[in-house]
Each structure stands twice: as structure tokens, then as C-alpha cells.
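> Sequence and predicted structure are below.
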Amino acid sequence: MSDLKNRTLTIEKTFNAPLQLVWDAWTQSEHIVKWWAPQGMDIKVIEHDFKVGGTWKYAMPMPDGNEFISEGTYKEIIALKKIVTSADFKPMTENVELQAHFEADGEKTKFTFSVIHATEAYCKQQEDMGFYNGWGSALERLDKTLETLTT
């Protein structure tokens, strides 16, 4: 097994919103549909059973009529601190682990998002395929969604 650091892609961001609001936006279906996909894309929540062992499944309609499916199973949930889930984004990314860490910083929230891959090579391939652009775009949408929820 290669070194964890070399198999992990991470984005750190500080949201100008309180911890509870950021947590809710990440964990509640009515908020997830507003930001989970990259800019310009829609998302449908098919399943969202937010508990350890629970599954989630979202569909993103594509211009060609097909749907891009993302799904996983929650492995660890520590309220207002951490979410760990398996994830498949078929057909582009499969068998990865998502880790979302939340930390209050006054009225802001420090957020660390990591995706752990099975191998270093797979990690590099995902980075080259646009990991930072794709997730960066979704997290920008989350930022804008949070602004509408705080005003």
C-alpha cells in the first residue's frame, strides 16, 4: 500500500458561515441539490440515508440524456466535525473514500475535504482529470448557497 499522503487529494476552504449551517448544507437533501454538482449542472437526490451504514445516491442529468451517478455508504459520522463515506462517481471515479472535516472558527467554518484513492497512480490520474476544477466548482456553489442561507 502506497503512502496515504500520495494517494490523497485535498481542498481546504473557509466558509463565511457558521458551522451548523455548513454542516446542514452538506448533510440535508434540500441543500445538497443546490451545490453538489459543478457549475451549470443539476443534481437529483435519489437516496440520502444520513447515518453510519446508510447509503446515498445522486444523479446528474447529462446533455446527452444519460445520468451521471454518484453514490456511497457512510462509514463514520461525528456530528459537526467529520463525515467519512465510500464513493463511486461512475464511470469516472470508483472506489474512493471522501472525508469532510468541519471546524468552527468564530462565525466562519474551516472545511477540509479529502479524497483517498486506492493507489498513487489512480490518485494522479484523478488529479489530471480535473479533480480540483470539479470539486472546486462544487465548493464555490456551496459557498454561494451558504450566502443565500445566511442573508
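Good, I have the coordinates.
> all contacts plus neighbour counts: C-alpha atoms, from now on.
Will do.
> where along this structure do the helices fall?
19-27, 29-32, 120-128, 131-150 (DSSP state H).
> out of those, nearest to residue 52?
Evaluated with Cα to Cα, the helices of the chain place helix 19-27 nearest to residue 52, the distance being 12.6 Å.
> Distance to residue 7 added to the helices of the chain, as a markdown table?
Listed next are those as a markdown table, based on distance: least, Cα to Cα, whole Å:
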| stretch | distance to residue 7 |
| --- | --- |
| helix 19-27 | 24 |
| helix 29-32 | 26 |
| helix 120-128 | 5 |
| helix 131-150 | 13 |
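> out of those, deepest packed?
helix 19-27 (a mean of 19; mean count of other Cα atoms under 10 Å).
> what packs against that helix?
In this structure, helix 19-27 makes packing contacts with helix 29-32, strand 93-105, strand 108-116, helix 131-150, judged by 3 or more Cα pairs under 8 Å, 6 or more residues apart in numbering; DSSP states H and E.
> second one coming, line it up with the first:
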Amino acid sequence: MEPSNQAITVEATVKAPVKKVWEFWTKPEHITKWCQASDDWHAPYAENDVRVGGKFKTTMAAKDGSMSFDFEGVYINVEEDKLIEYLIADGRKVSISFAAEGNETNVTETFDPEDTNPHEMQKGGWQAILDNFRKYTEQ
């Protein structure tokens, strides 16, 4: 059994320059296009104020209307095109780094796990969302 405080990391290399990756990651009109872990979910609403002290909220919902929740929090560190750190509403910390390598950008997300679901399930869900982001940004 993993320790409950062990941070989880997911990553992807996006075939796009860091400026585009940053824009697609942070603009609400893009967030609603990629922020879901599976095809039967979607993100019908997003707001994002990307600055220290700024807040974000993304509504994640099952397409059949059976359930939804708001993923929200506040930014604690923002370095444009490089780093985003925030606290989720439940107090867990998330750190996302953007490393430019020519026309590709490595996106690495590290997050504190929650106590309800197994770490592998959490990692799989966050990786699926990151993979959707990569596919959306590369098209």
C-alpha cells in the first residue's frame, strides 16, 4: 500500500510550442474542449483567472446528466509559459510545469492524492485528461 501523502505525477509531450500549450491550458474556451477523462464526460463550463490569488473553476459532468462536480481552487504560483501551482478547494496542492523543447512542450503535473480512490485510479484519470489535452492541442 502506498503512503497516502505520496504525490502522483503524470506527464505528456505535446507537439506544439509552449506559447500555444500555455494558451490552450489556461483559456476557458479551450479548457471546455479537453478537460474530461473519458468520452462520456465533458466540461460544459470553465472560468480561469491565471494569477497568484486568482481562482479557477471547471464543471466536469457526465454527458447523460447523471452526475457533475466543480473542480476549483486558487493559484499560489504562476510563471507564464513555465509553471502553475494551485491549491484545490479541498487543500491538495497541484504543480504543473511546462518545459519547452523547440516545437514540443513537456507538461508534467504533480498532485497530492485524495483519500477516496486508489492512487492508480487517480493517476489514470489525470493521465487521461492530460492525454486529451495533448490530442486537442496537437490538432
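Okay, I see it. Every value quoted in this text rests on a predicted model; they were computed, and no experiment measured them.
> How close are the two chains, by TM-score?
Between these two chains, after superposing, the TM-score reads 0.85 (TM-score structural alignment, normalised by the length of structure 2); 134 aligned residues with a Cα RMSD of 2.1 Å.
> rewinding a little: can you redo the helices and strands packed on helix 19-27 of structure 1 as JSON lines with distance to residue 19 of structure 1?
What follows is those, written out as JSON lines (distance: least, Cα to Cα, whole Å):
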{"stretch": "helix 29-32", "distance to residue 19 of structure 1": "15"}
{"stretch": "strand 93-105", "distance to residue 19 of structure 1": "5"}
{"stretch": "strand 108-116", "distance to residue 19 of structure 1": "5"}
{"stretch": "helix 131-150", "distance to residue 19 of structure 1": "11"}
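> nearest to residue 76 of structure 1, of the helices of structure 1?
Ranking the helices of structure 1 by proximity to residue 76 of structure 1 (Cα to Cα) places helix 19-27 first, at 13.1 Å.
> Contacts for that closest one next, please.
For helix 19-27 of structure 1, contacts defined as Cα atoms under 8 Å, 6 or more residues apart in numbering pick out 15, 31-32, 50, 80, 102-104, 107-109, 142, 146, 149.
> quick one, that helix and helix 131-150 angle?
Angle of helix 19-27 of structure 1 versus helix 131-150, following axes from the mean of the first three to the mean of the last three Cα atoms, to 10 degrees, is 120 degrees.
> mean distance, helix 19-27 of structure 1 to its aligned residues in structure 2?
The superposed helix 19-27 of structure 1 is, by mean Cα distance after the TM-score superposition for structure 1, a mean 0.8 Å from where its aligned residues fall in structure 2.
> tell me the angle that helix makes with strand 93-105.
For helix 19-27 of structure 1 against strand 93-105, the angle by the same axes, to 10 degrees is 170 degrees.
> Return the distance of helix 19-27 of structure 1 from the chain's centre.
12 Å (Cα atoms, centre = their mean, to the nearest Å).
> so where in structure 2 does that helix end up aligned?
The alignment of helix 19-27 of structure 1 onto structure 2 (TM-score structural alignment) spans residues 18-26.
> re the thing from before, out of the helices of structure 1, nearest to residue 97 of structure 1?
Closest among the helices of structure 1, using Cα to Cα: helix 120-128, at 11.5 Å.
> on contacts alone, who are the packing partners of the closest one?
Contact partners of helix 120-128 of structure 1 among helices and strands, from 3+ Cα pairs under 8 Å, 6+ apart: strand 8-15.
> Pull out the buried positions in the strand it packs on.
Of the residues in strand 8-15 of structure 1, 8, 9, 10, 15 count as buried by neighbour count, 16 or more other Cα atoms under 10 Å.
> one step back: can you say which of the helices and strands packed on helix 19-27 of structure 1 is nearest to residue 38 of structure 1?
Per Cα to Cα, nearest to residue 38 of structure 1 of the helices and strands packed on helix 19-27 of structure 1: helix 131-150, 4.6 Å.
> So what's the residue count around residue 66 of structure 2?
Counted by other Cα atoms under 10 Å, the residues lying close to residue 66 of structure 2 total 7.
> what residues are up against the aligned residue in structure 2 for residue 36 of structure 1?
Matched by TM-score structural alignment, residue 36 of structure 1 corresponds to residue 35 in structure 2. For residue 35 of structure 2, the contacting residues are 42, 43, 60, 129, 132, 133, by Cα under 8 Å, 6+ apart.
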